[in-house]
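Chemist: turn this into a structure:
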Amino acid sequence: MNNFFSEWGSTLITGLSATLAMTIVTLIITVIIGIPLGILLVETNVSGMYPNKTFHAILETIINVLRSLPFIILLFLILPITQIIAGTTIGIRGVILPLVVYCAPYLARLVESSLLDVDPGIIEAYQSMGIKNSKIIFSILLREARAGLTRALTISTIGLIGATAMAGLVGAGGLGDIAYQYGFQRYQPDIMYASILVLIAVVQLVQSFGNWLAKKLAK
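Modeler: The predicted model follows:
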């Protein structure tokens, strides 16, 4: 065991750092895009505060199309766009855009589901008091849905961690890249299994923290 950590310890730490960097940066951008998209899905629907059938249909179609694409296909499909925007298609910088495009629609759907779980009577009560719809959305609706939104972020983060593992195929680094490069291509199963165990540990920590926070916010 000591020999293993002396040989591979720094490699695992570097891979974990790259995975966390990809996850954190992508998650921040995904939240900035995904939550507003989820709000738009709810509020532009026929029963929303700003119904717009055409806009809602277009937005829903785009989100459905993006969600239907497996990440590995999406990764290679938008390579030309990634090259234009990021200036590269390799490394962490080259994989952020595909990760965002993959995760933002997924988060938007989860946000939509969380917002729809809010009791419509609460919204109607505030509307009857003459409060502006925009204020209801950001001050009331999001607050009432905070536990569900926390669960949505937890699920999205775990899905994102899984996607970063596949990002190793384009040299993005991270634990997935280590498992692939050493475990698969060089037939070194010990480092592959170690990378997988670290990924499992990270996912468990994220899930446990998300569950704890959601319970706190639900009270």
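
Chemist: rest of the way, CA atoms for contacts and neighbours
Modeler: Fine.

Chemist: now do the contacts for Leu41.
Modeler: His56, Leu59, Glu60, Ala108, Glu112 (CA atoms under 8 Å, 6 or more residues apart in numbering).

Chemist: from Ile24, how far out is Glu7?
Modeler: As judged by CA to CA, to the nearest Å, Glu7 and Ile24 stand 28 Å apart.

Chemist: between those two, who's got more neighbours?
Modeler: A count of neighbours by other CA atoms under 10 Å puts Ile24 above the other of Glu7 and Ile24, at 15 against 12.

Chemist: what are the ranges of the strands in the chain?
Modeler: Under the criterion DSSP state E, the chain carries no strands.

Chemist: burial measure for Met49, as a count.
Modeler: For Met49, using other CA under 10 Å, the count is 17.

Chemist: kindly report the same for Ile140.
Modeler: 17.

Chemist: tell me the contacts of it?
Modeler: With CA under 8 Å, 6+ apart, Ile140 has these contacts: Ile123.

Chemist: would you check how far apart it and Arg146 are?
Modeler: 10 Å.

Chemist: coming back round to it: could you dump the contacts of Leu41 to JSON lines with distance to Pro189?
Modeler: What follows is the contacts of Leu41, written out as JSON lines (distance: CA to CA, whole Å):
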{"residue": "His56", "distance to Pro189": "48"}
{"residue": "Leu59", "distance to Pro189": "44"}
{"residue": "Glu60", "distance to Pro189": "43"}
{"residue": "Ala108", "distance to Pro189": "38"}
{"residue": "Glu112", "distance to Pro189": "41"}
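
Chemist: please give the structure of this sequence too, so both can be compared:
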Amino acid sequence: MEHYFPYASQMVSDFTQATQETVLMTVSAMIIAGAIGLVIGILLLLTGSRGLSPNAPVYWVLDQIVNIGRSVPFIILLAVIMPFTRLIVGTSIGTTAVTVPIVVGTIPFFARQVQNALLEVDSGVVEAAQAMGLGNLAIVVRVYLKEGLISLVRSVNFTIINLIGLTAMAGVVGGGGLGAVALQEGYQRGRTDVTVMSMILILIFVFITQVIGNAVLKLIAHGRA
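Modeler: Here you go, the predicted structure:
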């Protein structure tokens, strides 16, 4: 270990803290962005031309917000919303501060994922629910969310992996986490082994996320069998 990772082997505590920060940023951002993105995704579904309550103006506004939000490069978003970040958390540096732009950048991404996942639900099932007299809210909960659960879990898994990448990029502005270690302690100081170790830990994090996601999907599929 010391032979191949001479500097990284001396930074166990730094890597431990950075890993904890990465997990904290990923989980907290997923919870917040997931809740908001789910609502926006459902609204996009309902107000679309094929939705339960078509509303062209509302859909157009939401659709444009999502499209613009997904189009802005994250590194630019970090700088653009710094004033908003300071307003929310009082600073633009650190793990907590960087979580704000991560959430902002993830909301439109996840909202579109939710919309696409729920659009996969069989329209025949939806029409049957309407024929039974169920209201829109009941159809969303009992039909769309239930029937589209597997697709939603895939979307969550995909979004978490994307979030891990955003937390690594946040190291550019001193956001903490493994990305900051790779950049500040590895790249800038010419310590290649530190950068490689950071990459390995991030890949392990991604692998664990995929394993958990696949396990959840198998449980859902088994429960429906």
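
Chemist: ok, and what's touching stretch 56-70 of structure 2?
Modeler: Against stretch 56-70 of structure 2 from outside (CA under 8 Å, 6+ apart): Ile40, Leu43, Leu44, Thr47, Gly48, Ser49, Gly105, Pro108, Phe109, Ala111, Arg112.

Chemist: which residue packs closest to the residue at minimal distance from the centre of structure 2, ignoring adjacent ones?
Modeler: For structure 2, the residue nearest the mean C-alpha position is Thr159 (3.7 Å; CA atoms, centre = their mean). Closest residue in space to Thr159 of structure 2, ignoring its immediate chain neighbours: Phe110 at 6.5 Å, by CA to CA, 6 or more residues apart in numbering.

Chemist: what do we get in structure 1 for the one you found?
Modeler: Under the alignment (TM-score structural alignment), Phe110 of structure 2 maps onto Leu107 of structure 1.

Chemist: do the same with Met169 of structure 2
Modeler: Met169 of structure 2 maps onto Met166 in structure 1, by TM-score structural alignment.

Chemist: residues near the nearest residue to that match once chain neighbours are set aside, how many?
Modeler: Leaving aside its chain neighbours, Met166 of structure 1 sits nearest to Gly176 (6.2 Å; criterion: CA to CA, 6+ apart). For Gly176 of structure 1, the neighbour count with other CA under 10 Å is 28.

Chemist: and the equivalent of Gly176 of structure 1 over in structure 2, what does it touch?
Modeler: Matched to structure 2 by TM-score structural alignment, Gly176 of structure 1 sits across from Gly179. Residues in contact with Gly179 of structure 2 (CA under 8 Å, 6+ apart) are Thr167, Ala168, Met169, Ala170, Gly171, Val172, Ser198.

Chemist: let's see that with 7 Å instead.
Modeler: Counting by CA atoms under 7 Å, 6 or more residues apart in numbering, Gly179 of structure 2 touches Thr167, Ala168, Met169, Ala170, Gly171.

Chemist: most surrounded residue in the residues you listed?
Modeler: For the contacts of Gly179 of structure 2, the largest number of neighbours (other CA under 10 Å) sits with Thr167, at 28 neighbours.

Chemist: let me know whether it touches Gln20 as I believe.
Modeler: No. The pair Thr167 of structure 2 / Gln20 is not scored as a contact, 11.8 Å apart, by CA atoms under 7 Å.

Chemist: can you pull out the helices in structure 2?
Modeler: 12-47, 56-71, 74-80, 82-89, 95-119, 123-131, 136-139, 145-147, 149-169, 177-180, 192-224 (DSSP state H).

Chemist: ok, which of those helices comes nearest Gly186 of structure 2?
Modeler: Closest of those to Gly186 of structure 2 is helix 192-224, at 4.7 Å (criterion: CA to CA).

Chemist: how distant is that closest one from the center of its chain?
Modeler: Distance of helix 192-224 of structure 2 from its chain centroid, counting by CA atoms, centre = their mean, to the nearest Å, is 14 Å.

Chemist: now the angle from it to helix 149-169?
Modeler: Here helix 192-224 of structure 2 runs at an angle of 170 degrees relative to helix 149-169 (axes from the mean of the first three to the mean of the last three CA atoms, to 10 degrees).

Chemist: would you indicate which residues of helix 192-224 of structure 2 are buried?
Modeler: 192-199, 202, 205-206, 209-210, 213, 216-217 (16 or more other CA atoms under 10 Å).

Chemist: now the residue nearest to the centre of structure 2: how far from Gly133 of structure 2?
Modeler: Distance, Thr159 of structure 2 to Gly133 of structure 2, by CA to CA: 35 Å.
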